[in-house]
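Asks: Just the structure for this:
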Amino acid sequence: MRLKFYQDVLKQSRLPWIDYARGIAIILVVYRHIFEGFSRALDGVDQYAYLEHANIIFYSFRMPLFFILSGIFIGKSLQKRSVQQIIINKFNILLWPYLIWATLQVSLQFLVSHYVNINATRSWIDYMYIALYPRQIDQFWYLYALFNVTVLYVMVRQLAKVKIGWQLAIGLVTFFISSYLSTHKIDLGFIYDILHYYIFFAIGDLVSKYMLDKSMYPKFSSWQAFLVLLPIFVIGQYYFLETNLAHGDYTYVEAYEPILFMLIATSGCIFMFNISFILQRWDIFKALRVVGYHSLYIYVSHVLVASATRVLLVKLGLTYVPLMLAICLFISILVPIGIYYVALKLGAWWLYSLERPSESKIVTPKPQIAG
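Replies: Prediction:
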């Protein structure tokens, strides 16, 4: 048996390595948010140190990976669209779902907090945080940050005619400013994320001509590259883990050792790209491509799904944390995809974008015998 929609999604994916990379990144994001939810809501999670260690390691490169991926395509977008068109497009596909889903999640958490023990205690001020302090609204800050970084980067590149070298210089300066803000506990809300991730978006733009050059794919997918990158990745992640544990703060390296963090994050992203190209070359683990293709839809609703699943598992008497985490991880990836297609079927595509999807993208999951 094979799902028709599974096959349709693979056909729509023009660059498999992109979806593989997004699949890896979104799984790591979902893992982190589930683990953090467990840590706040359940007793005994600290008994499983390896789960916390994995959470710390994943933190080093998962969000830079998303920004680099977005930066890779900005040049091609500018070849097809004006600055105004790109801003409108990014509003439709990034800022709009951020506003919709952040408001929805805050409202649901506000309503159910009186009946169910949840991690987030909401009040009316949280609606103000949506615009000013997005990191107070769980996972949603990323969409807001990506919109802001993209708009600023495009305007600097196109309107101010700033070349990529200077863009990288700007990114380095803003990155060090964000480090200063972190170490001095200065909270500038959404501005911090712009300062912090601008450099990774610029890196994506810098490497785009190589990453999109199909003649380079054999090199990117080579096992020689894998064997070179693997020890670099392991050493970097080991240092990141041990240093953060020693200081009792998983953000220590990021805040206090910005140069090392940038090297560790970038090397982690390069290694993930290598793995993605290898998976594309061998055409395996296609389910990961499907997950990556739906990464936005998973991102906006996975916290709500994970929280509901955790509460249900507790009520059912399940107490083994690793098993609970695995179940939550699976459901928090699968169910948001289902919610997305149900929304499309009901004509509620506007929950995810103001740009109506083409009929070819509205695929319905139906079992089909593989021929």
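Asks: From here on, just use CA atoms for contacts and neighbour counts.
Replies: Noted.
Asks: any idea where the helices of the stretch 1-150 of the chain begin and end?
Replies: Ranges of helices in the stretch 1-150 of the chain, per DSSP state H, counting those that start in this stretch, are 4-12, 16-41, 49-59, 62-72, 74-80, 83-90, 96-112, 126-132, 141-154.
Asks: One more, please, to line up against the first structure:
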Amino acid sequence: MEKVFKKRHYLELDYLKGIGIILVILGHSFSFTGFDLINKEKYFIYYYIFNFIYSFHMPLFFIAAGFLSNQEYKIKSFYISKIKRLLIPYIFINIIDYIPRHLFSSFVNNSSNSLIRVIFYSGVATWFVYTLFVMFLLFPMLDKYIFKKDKYYIFLYFLLIINMLNPEMSNVNIFTLNRIIFYLTYFYFGYILKNYYEEIKKNKYFNNNLLYIILSIFSLFFLYKYSENNITKVIYPFIGFMLCLKFSLFLKKYRNIKFLEFCGKNSLIFYLLEPFFAAIYRVGLIKFIDLEYHYIIVILFFSLKFISLCISTIIINKIKVLSFLFGNKITINKKEGE
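Replies: Next comes the predicted model:
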């Protein structure tokens, strides 16, 4: 590849990640209630919404990560930044997670979170951070020997074919290799997209609203088939990304969606804390609300978690030690950087 990009802030990616993390919280509000609300036979509408969210919400973050990784970097500072941004929060949250998960094992979906599981299998609720960190460990080598070569696009085709065929290797979960194989497709797509991003935004087809109407209709029509074959699982994230990117660029015109920007910039904190609030509110809601009012449970479950996450994030950002432990960059002294 000929183009190399210096670091730049993309507000639309904050919006994109904000949309993504809200969908994560909403998706978990269906699947983590303990009421089997995503049962296709009992609650088809919930099953449909759940499939819609899960068809693309996590690939959004890997596409954004790949996009932002296409820039100049030094290997030493690159690894240090990933240790601070991902490894330290991963270790910290799993230490915090261990105590309540074992003391109150009857209140959680999975009480096992051994040291072996944390080191080799991404913990219980931190697979995204673990997978992205391992991916970044491999990134400099991939970047040098594959991403920047003339035939770089062949590697993307290779990843697409592997995931569509679903070989036995996709079942290897040590070091989350199965997830790396799948999500590297979207990470690499984001990396490539960076090279043509400015040109794509000006393209008449990209700005054709009819295209997004067609994509939306296609997505909704075939969504019920999403979980039944590997082809739809591979294709849907690209469609979901295009729709969310277009919506994010539309919002960017107003430049005042501070709330969505806040969610995007703090999406890692939201992701790390969400399982704790999910466990707390799930117990309370199941105890006080009857299954007959399942729609109320979903609304309350989502709202309570989201409000709690916003408040917690504001507090964490005001405390330097906590902010650091959750992966935020901390400027010790502005004058030093002048």
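Asks: quick revisit: using CSV, lay out the helices of the stretch 1-150 of the first structure together with mean neighbour count and distance to Trp282 of the first structure.
Replies: Shown next, in CSV, are these (neighbours: other CA atoms under 10 Å; distance: least, CA to CA, whole Å):
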stretch, mean neighbour count, distance to Trp282 of the first structure
helix 4-12, 16, 15
helix 16-41, 21, 11
helix 49-59, 18, 25
helix 62-72, 23, 21
helix 74-80, 13, 27
helix 83-90, 16, 33
helix 96-112, 18, 34
helix 126-132, 16, 42
helix 141-154, 21, 31
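Asks: can you put the ones you listed in CSV and add distance to Leu172 of the first structure?
Replies: CSV is the format used below for these (distance: least, CA to CA, whole Å):
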stretch, distance to Leu172 of the first structure
helix 4-12, 36
helix 16-41, 23
helix 49-59, 20
helix 62-72, 14
helix 74-80, 19
helix 83-90, 24
helix 96-112, 27
helix 126-132, 24
helix 141-154, 14
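Asks: where do the helices sit along the stretch 151-300 of the second structure?
Replies: Counting by DSSP H, counting those that start in this stretch, the helices of the stretch 151-300 of the second structure are 152-165, 177-202, 209-222, 230-252, 258-265, 267-288, 294-318.
Asks: just checking, what packs against the fifth one?
Replies: Read that as helix 258-265 of the second structure. helix 11-31 (3 or more CA pairs under 8 Å, 6 or more residues apart in numbering; DSSP states H and E).
Asks: quick one: the helix it packs on aligns where in the first structure?
Replies: Under TM-score structural alignment, helix 11-31 of the second structure corresponds to residues 16-36 of the first structure.
Asks: how close does the matching stretch sit to the second structure?
Replies: Its matched residues in the second structure lie on average 1.3 Å from stretch 16-36 of the first structure after superposition (mean CA distance after the TM-score superposition for the first structure).
Asks: and for that stretch, what are the contacting residues?
Replies: 13, 51-52, 55, 58-59, 62-63, 65-66, 69, 139, 272-273, 276-277, 279-280, 288-293, 295, 298-299, 302-303, 306-307, 325, 328-329, 332-333 (CA atoms under 8 Å, 6 or more residues apart in numbering).
Asks: Distance check, Ile203 of the first structure against Tyr98 of the first structure.
Replies: Ile203 of the first structure is 25 Å from Tyr98 of the first structure, where distance means CA to CA, to the nearest Å.
Asks: got it, and Tyr250 of the first structure?
Replies: 26 Å.
Asks: Contacts for stretch 279-287 of the second structure next, please.
Replies: Phe32, Thr33, Gly34, Phe107, Val108, Ile297, Phe301, Leu304, Lys305.
Asks: what stretch of the first structure does it fall on?
Replies: Against the first structure, stretch 279-287 of the second structure falls on residues 307-315 (TM-score structural alignment).
Asks: so what corresponds to Phe250 of the second structure in the first structure?
Replies: By TM-score structural alignment, Phe250 of the second structure lines up with Ile278.
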